[in-house]
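Chemist: Output the structure for:
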Amino acid sequence: MLHETIEFKEWQSIFWKPKSYDNNQVCYSSIEPEDNKILLVNQGTLLVQISNQQGEKISTEILVKGDIINVEALLESPPTWEIPDFIQYQVTALGSVEVYEIEKEFLLSHLYVDPRKYHRLFEKIIVQLVNISFSNVISNKKSQTKIAWALYRIAVKVGQTNQKDTNLISLPRFVTQAFLSQISNTGKARTNEVIKEFYQIGIIVQRENKTIDSDKLIAYIKQDVLLDYSLDNLANK
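Modeler: So this is what the prediction gives:
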C-alpha cells in the first residue's frame, strides 16, 4: 500500500500523520475541502453521503482501507474545477476509523519521481471511479439490476467470506434494507420486494444473517447487465 513504502515511513512525522475518528463522525466535507492534503483510509469503514431532495443524508458509496477520500484533491489546480453544489458530499465514519493525512506536494513529488511505486494507488483510484461510473450507467435500469450491483459492491468492499464455503459471503450488520435502498437508489418497498425475489432464486441464502451466494450474484449481473454491452448487442444498435 501507499503508506507502506520506505519513503513514506521515513517521512511520516513530517509530511503525513494518522488521525482517528469515532462512529458517525464526519471525516471530510467537500463544502470545506482540504486541497493541500490527501486523505487515505488506513483502517475502518466510511460512508460517502449526499443530501437528497428532502435534505436527508443518504449513503452512496463505501470506502475501506487503501481508498482515497478526496480524490479530487489530486488535481494540480483545484480552483479550475469545483464540485457543483448539488453533488456536495461528506464522508462519515462507520465505527472506529483511522485516516492518514498526507501533504499533497509531498505525495505528488514522489509520484513524479517514480510512479511505478504507486501503481496500486492508481489501480485503487481507477477501480473506484469505474465503479462510480458503472453505477451511473445502470442507474436507470430495473430495480433488480441496481440492487444486484449494490450487493456486489458491498460484498467486495466489506463482505466476509465463509471459510467452509468461499462462495458464501456474509454482509455486515449495517447493511440493512434502508442502506441497500440508498446505495442502489431504489425505493424501500421495491428493495424489500427484490430482496424476497433474490432469496427465492438463491442469490440471498440467509436473510437474517445477510449471506449471499457470490457465484449466483455474479452470474445474474453478467446475464442482466453485461449482456447489454456485448459486442453482438452493440453491433445491432
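Chemist: only C-alpha atoms for contact and neighbour calcs from this point on.
Modeler: OK.
Chemist: Check the offset of the host helix or strand of residue 7 from the chain's centre.
Modeler: Using DSSP states H and E, the element containing residue 7 is helix 6-10. In this view, helix 6-10 has its centroid 27 Å away from the chain centroid, taken as CA atoms, centre = their mean, to the nearest Å.
Chemist: Pull out the buried positions in that helix.
Modeler: Residues of helix 6-10 classed as buried by neighbour count (16 or more other CA atoms under 10 Å): residue 8.
Chemist: Please apply the same query to stretch 119-128.
Modeler: So for stretch 119-128, counting by 16+ other CA under 10 Å, buried means 121, 125, 128.
Chemist: ok, now stretch 173-188?
Modeler: Neighbour counts over stretch 173-188 (16+ other CA under 10 Å) mark 178, 180-186 as buried.
Chemist: if I pick residue 89, what's in contact with it?
Modeler: For residue 89, the contacting residues are 29-31, 48-51, by CA atoms under 8 Å, 6 or more residues apart in numbering.
Chemist: Which residue ranges of the chain form helices?
Modeler: 6-10, 12-15, 104-113, 119-137, 143-158, 177-184, 188-200, 214-224, 231-236 (DSSP state H).
Chemist: now the other sequence, so there's something to compare against:
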Amino acid sequence: MVIFQEMNDFQKWYSIFWKTKYYKNNQICYNSAKPKDNKILLIKQGILSVQTTNRQGEKTNSEILVAGDIVNIEALKEARGEWDIPGLIQYQVVALGLVEIYEIEKEFLLSHLYVDPRQYHQFFERTIIQLINVSFSYAISNKRPQDKIAWTLFRIAEKVGEQHKKDRNLIILPSFVTQTFVSEMSNTGKSRATEAYRALLKNGVLIQRHGHKMIDFKRLLNYLKQEVLSDYSISKATNQADESFFKKG
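Modeler: Just a heads-up that it's a prediction; the model follows:
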C-alpha cells in the first residue's frame, strides 16, 4: 500500500486533517467503548493486538494488526442502525512494541482515495482481506483444536513471521507468539492447545530450535489444504450440491 505521507497533496494537510500518533509497548491505542467514528486509524508501523473480554472478564488476544491495517474498521460503516459494533462487542487494541498510527479525518481520507482508483482499490482490498481472515476463523470455530491452531499459526506467520536466512521455507515467529497467545487467538482451551501443539511438533509443522519457534511453511500449507481448506473448496461445494440435487430427484 502507498504510504499516504509520501504523497505531496496529502502531506500539505498534515495537522489539519491528519496526524501521526506514537505508542509504546503494551499501551492501549484504541478502545471501542470510546469510538472515533469521524476518524480512520491506519497503522503506519508496528504490530498491535486486538483484545476482547472472555467470560471470566479477562482480556484475550483475538487478532493481530500490522502496517496497512485499519484499527477501527467499523468506522468505515456509514449507516447507523441496530447493527452497531460498540453495542455488539467491546474490544481494545494494544501495541506490541513501538507503534505509529495515522489518525485521519474520515471524509478527507475517502475523498483522496476517490481521486486515485489504484489506492482506493488497494485500501479496500486490504480491508476485505482483514475481514475474511476473521470471518474464516469463526467459520472453523467448531473444527478440531489442531486445525484451529494451524490456521491461527498461518495467519500469524503471514502477518509477522520472518523468513529464515538459510531456509526460506522456515518462518521464525516473534517472541510474543507464545502458546497462550495462539490459544487465545484460536479460541482454544489451554489444555487442548497443548495437545494440538504437541501434534504439530510431532508432524514437523512446528519446530523449536536454538530458542526460536519456527513454522515449516510448506508442511503447514499442506496440512491446511488437507485438513481444513478442503471442506471449503469449490469442488467440495459442487459435489455436495450434486449429491443434494440427486437426493431430491
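Chemist: Among the contacts of residue 89 of structure 1, the buried ones, what's the ChimeraX command?
Modeler: Selecting only the buried entries of the contacts of residue 89 of structure 1 in ChimeraX, with 16+ other CA under 10 Å as the criterion:
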select :29,30,48,49,50
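Chemist: so which pair among the contacts of residue 89 of structure 1 is furthest apart in space?
Modeler: 31 and 48 (13.4 Å; CA to CA).
Chemist: residue in structure 1 matching residue 117 of structure 2?
Modeler: Here residue 117 of structure 2 is matched to residue 115 in structure 1, going by TM-score structural alignment.
Chemist: That match: what's it in contact with?
Modeler: By CA under 8 Å, 6+ apart, residue 115 of structure 1 lies in contact with nothing.
Chemist: Look up how far residue 209 of structure 1 lies from it.
Modeler: 43 Å (CA to CA, to the nearest Å).
Chemist: Check residue 42 of structure 1 too.
Modeler: Using CA to CA, we find residue 42 of structure 1 at a distance of 27 Å from residue 209 of structure 1.
Chemist: In terms of neighbours, single out the busier of these two.
Modeler: Per other CA atoms under 10 Å, whichever of residue 42 of structure 1 and residue 209 has more neighbours is residue 42, with 21 against 12.
Chemist: Which residues are in contact with the counterpart of that one in structure 2?
Modeler: Correspondence of residue 42 of structure 1 to structure 2, assessed by TM-score structural alignment: residue 44. By CA under 8 Å, 6+ apart, the contact set of residue 44 of structure 2 is 3, 67-68, 99-102.
Chemist: Just give the closest residue to the spatially most central residue of structure 1, not the sequence neighbours.
Modeler: By CA atoms, centre = their mean, structure 1 has its centre lying nearest to residue 62, at 3.6 Å. Nearest residue to residue 62 of structure 1 in three dimensions, chain neighbours excluded: residue 47, at 4.9 Å (CA to CA, 6 or more residues apart in numbering).
Chemist: what's the burial count for that neighbour?
Modeler: 21.
Chemist: ok, back up a step: how far away is the match of residue 117 of structure 2 from residue 165 of structure 1?
Modeler: 39 Å.
Chemist: what's the answer for residue 91 of structure 1, then?
Modeler: For residue 91 of structure 1, the distance to residue 165 of structure 1 - CA to CA - is 34 Å.
Chemist: Of those two, give the one with the bigger neighbour count.
Modeler: Taking neighbours as other CA under 10 Å, residue 91 of structure 1 and residue 165 compare with residue 91 leading, 23 against 9.
Chemist: So that one sits against residue 32, correct?
Modeler: No. The pair residue 91 of structure 1 / residue 32 is not scored as a contact, 11.9 Å apart, by CA atoms under 8 Å.
Chemist: Just to confirm, what residue in structure 1 is aligned with residue 91 of structure 2?
Modeler: Aligned by TM-score structural alignment, residue 91 of structure 2 pairs with residue 89 of structure 1.
Chemist: Quick one: residues contacting the aligned residue in structure 1 for residue 221 of structure 2.
Modeler: When structure 1 is aligned by TM-score structural alignment, residue 221 of structure 2 is paired with residue 218. Contact analysis of residue 218 of structure 1 by CA under 8 Å, 6+ apart lists residue 152.
Chemist: Report the separation between residue 189 of structure 1 and residue 180 of structure 1.
Modeler: Applying CA to CA to residue 189 of structure 1 and residue 180 of structure 1 gives a distance of 11 Å.
Chemist: now swap in residue 214 of structure 1 and tell me
Modeler: 17 Å.
Chemist: Once you drop chain neighbours, what's closest to the equivalent of residue 196 of structure 2 over in structure 1?
Modeler: In structure 1, the residue paired with residue 196 of structure 2 according to TM-score structural alignment is residue 194. Nearest residue to residue 194 of structure 1, sequence neighbours excluded (CA to CA, 6+ apart): residue 144, at 6.1 Å.
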